[in-house]
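Undergrad: Sequence first, then the predicted structure, then my questions.
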Amino acid sequence: MQNTESNPTLDELAIMFGTDKSSRHHNYTRIYEDEFSGLRQKTRGLIEIGIGGQTYKGTAGSSLRMWSKYFANAHVVGVDVDPTTEADYGERVHVVIGDQTHRSTLDKAVTLVPSVDIIIDDGSHQNNLTIATFEYLFQYLRPGGVYVIEDTLCSGERQFNNVRGEMENFVMSIVRNIETNGRVLTKRNSSDFKKIDPDFVMNIYEKWVDSLTIYRGLYFIKKRSR
C-alpha cells in the first residue's frame, strides 16, 4: 500500500511507535495489512492482550498506539497483568490490568469497546493460558470478527513451560470443528451425509468458526458472519 501523509501504512505506524510487529522485527505488519486493510474504517473495537511490561524489550503500549492510529474509528483496549503498563496511550485507548484468564478481567475489557471486532492475544505465550483465553473470549467476538494468536512459534518453547502438542491439538480441534460445520451445512442442503443425526446440535466452534489461517508466527481464526 502506498503511503500518504494522512494514510500511513501499518508498518510505518509500527516503526513510528516502536512495536516489534514491524518489518524491523517479526514483520507481522505485512500480514496484518493484508488481513485488515479492508477493515480499517469499519473496525470499532479491538482488544489486545499484552501491553508490554517490565520484561518486555520494546516500548510498552506501542502496538496499542499503532492500532488506534490505524483504526481511526475504533476503541482499543490493552490487557496486561503487569500494573506498570497502566498509562495514557492516547485517545480511544483503554487499559485493563489483570490476569488474562480471569473472567472479570476479560469481561471488563469487553465492556470498553462498542463492538468486539478484533481480538489479538500477544500475552503470556503459554499454551494453556492462550487456549483458555480463546475458549472464553471467542463467544464475545462479533459475527464476522477476527481472533488472532501471536507468536505461535513459542508454542514449543520450554521457557514458557510449553509442550508443542498442546497447541497442535488445539489447532486440530479447530480444524475438526470447521469440518463438522461444513458437513452439517452441506447436509442441510440435501447432501447424503447420513451419519450426522438430524438432531445434532453444533457446539460454538462447530457453528461459528469460519476459517483458520496459519502464518509463520500467527493464527487467524475468523468467525462466521451468520
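TA: Okay, I see it.
Undergrad: Could you use CA atoms for every contact and neighbour count after this?
TA: Fine.
Undergrad: Strands along the protein, start to end?
TA: 45-49, 75-80, 93-97, 118-121, 146-150, 209-215, 218-223 (DSSP state E).
Undergrad: Just the helices from the chain, written as ranges.
TA: Using DSSP state H, the helices of the chain run over 10-17, 28-36, 62-70, 103-111, 127-137, 164-188, 204-208.
Undergrad: Put this next to the first one:
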Amino acid sequence: MAKLHELGIKYGTDKTAISASGDLSYLHIYEHLFSTLDQYKELKILEIGVRGGNSINMWLERFPNATVVGIDICECDFEVIDPDRFIFYQADQKDLKKLGEIGLAHKSYDLIIDDGSHLISDYIESFYVLYPFLRRTGYYVIEDLYNNYAEWNLTRTTRPNGDGSAFNEFQNFVTKSIHLGRAFDQTKSNFNVFSIHQYPGFMILNKGLV
C-alpha cells in the first residue's frame, strides 16, 4: 500500500510541503500516527477545507475502508476516485449549527482535520462543536498553525489572528484540563482531552491513548 506522502504527491495536495525543521511533511508524520487506524474495519474521516479534492482522494486511496466527509465553503467541483465513499457538504466553517448537524449525521469520526479558514476563532469554535463526535481512539488535527503568529501574517488574509494570543489561551485552557483530569473525573463531559501533540505546523488532540 502506498504511503500518505506518496499519495499526497500523486494527488497534488499541499500537505506534502517539507518543514524547515525536521525535514518531514505533515504526511510523513500522519503516516506514522494514523497507521493505527488500519486495524479498524470501517473508518470515518472528516476534513474541513477540501477545495480541489486533492486530500480527499489521498484519504480514499490510503484508507480503502473509510468513508470521507468533506466540508468547504465553495462548491464541490472535483472528481473523486470512489464517489460511493465520499460525502460533501457545502458549508461555512463559521456556521456552527451546520457543523453540529454534520457531526450528528455521521455520529462519530476516527479522524477530523481542520484545514479550513485558519482563523483562530474559527478553528477553536469548530473544535468545541466537532470534538465531541471524535471516537476515543481517534485524532483531531488542526493544521497550519504558523498562521497564528504576526511574523507570518503581516501580508496574509489570516492577519486577524494577530499575535496568536487567542491560540495561546486555548492551548493553556486545554493543557489545564488535561492535568486537572488527573484529579477530577471528566468522562461525563463532552470536553475530554487526554493529550495534545505539537508538530511543525499542526497539533493533534486525543481523547485516549492511541
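TA: Sure, I can see it. None of these values were measured; they are calculated from a predicted model.
Undergrad: Kindly provide the TM-score of these chains.
TA: Overlay of the two chains. TM-score (TM-score structural alignment, normalised by the length of the second structure): 0.84; 195 aligned residues with a CA RMSD of 2.3 Å.
Undergrad: could you dump the strands of the first structure to CSV with distance to residue 66 of the first structure?
TA: Conversion of those to CSV gives the following (distance: least, CA to CA, whole Å):
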stretch, distance to residue 66 of the first structure
strand 45-49, 12
strand 75-80, 10
strand 93-97, 10
strand 118-121, 13
strand 146-150, 16
strand 209-215, 21
strand 218-223, 18
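Undergrad: now the ones you listed as JSON lines including mean neighbour count and distance to residue 38 of the first structure?
TA: Below are the strands of the first structure laid out as JSON lines (neighbours: other CA atoms under 10 Å; distance: least, CA to CA, whole Å):
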{"stretch": "strand 45-49", "mean neighbour count": "26", "distance to residue 38 of the first structure": "15"}
{"stretch": "strand 75-80", "mean neighbour count": "26", "distance to residue 38 of the first structure": "17"}
{"stretch": "strand 93-97", "mean neighbour count": "22", "distance to residue 38 of the first structure": "22"}
{"stretch": "strand 118-121", "mean neighbour count": "22", "distance to residue 38 of the first structure": "13"}
{"stretch": "strand 146-150", "mean neighbour count": "22", "distance to residue 38 of the first structure": "13"}
{"stretch": "strand 209-215", "mean neighbour count": "17", "distance to residue 38 of the first structure": "17"}
{"stretch": "strand 218-223", "mean neighbour count": "20", "distance to residue 38 of the first structure": "14"}
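Undergrad: Residue 175 of the first structure: which of those strands is closest?
TA: Among the strands of the first structure, the nearest to residue 175 of the first structure by CA to CA is strand 209-215 (7.4 Å).
Undergrad: Point out the most buried one among the helices of the first structure.
TA: Compared across the helices of the first structure, helix 62-70 shows the largest average neighbour count, a mean of 23 (mean count of other CA atoms under 10 Å).
Undergrad: Please work out the angle formed by the directions of that helix and strand 75-80.
TA: In terms of direction (axes from the mean of the first three to the mean of the last three CA atoms, to 10 degrees), helix 62-70 of the first structure departs from strand 75-80 by 170 degrees.
Undergrad: Helix 62-70 of the first structure vs the second structure, average offset?
TA: Taken over the aligned residues, the distance from helix 62-70 of the first structure to the second structure averages 0.6 Å (mean CA distance after the TM-score superposition for the first structure).
Undergrad: other SSEs contacting that helix?
TA: Using 3 or more CA pairs under 8 Å, 6 or more residues apart in numbering; DSSP states H and E, the elements in contact with helix 62-70 of the first structure are helix 10-17, strand 75-80, strand 93-97.
Undergrad: Which stretch of the second structure lines up against the first one?
TA: By that I understand helix 10-17 of the first structure. Residues 4-11 of the second structure are matched to helix 10-17 of the first structure when aligned by TM-score structural alignment.
Undergrad: do the same with the shortest one
TA: Strand 93-97 of the first structure falls opposite residues 86-90 of the second structure when the two are matched by TM-score structural alignment.
Undergrad: That's all I had, so thanks and see you.
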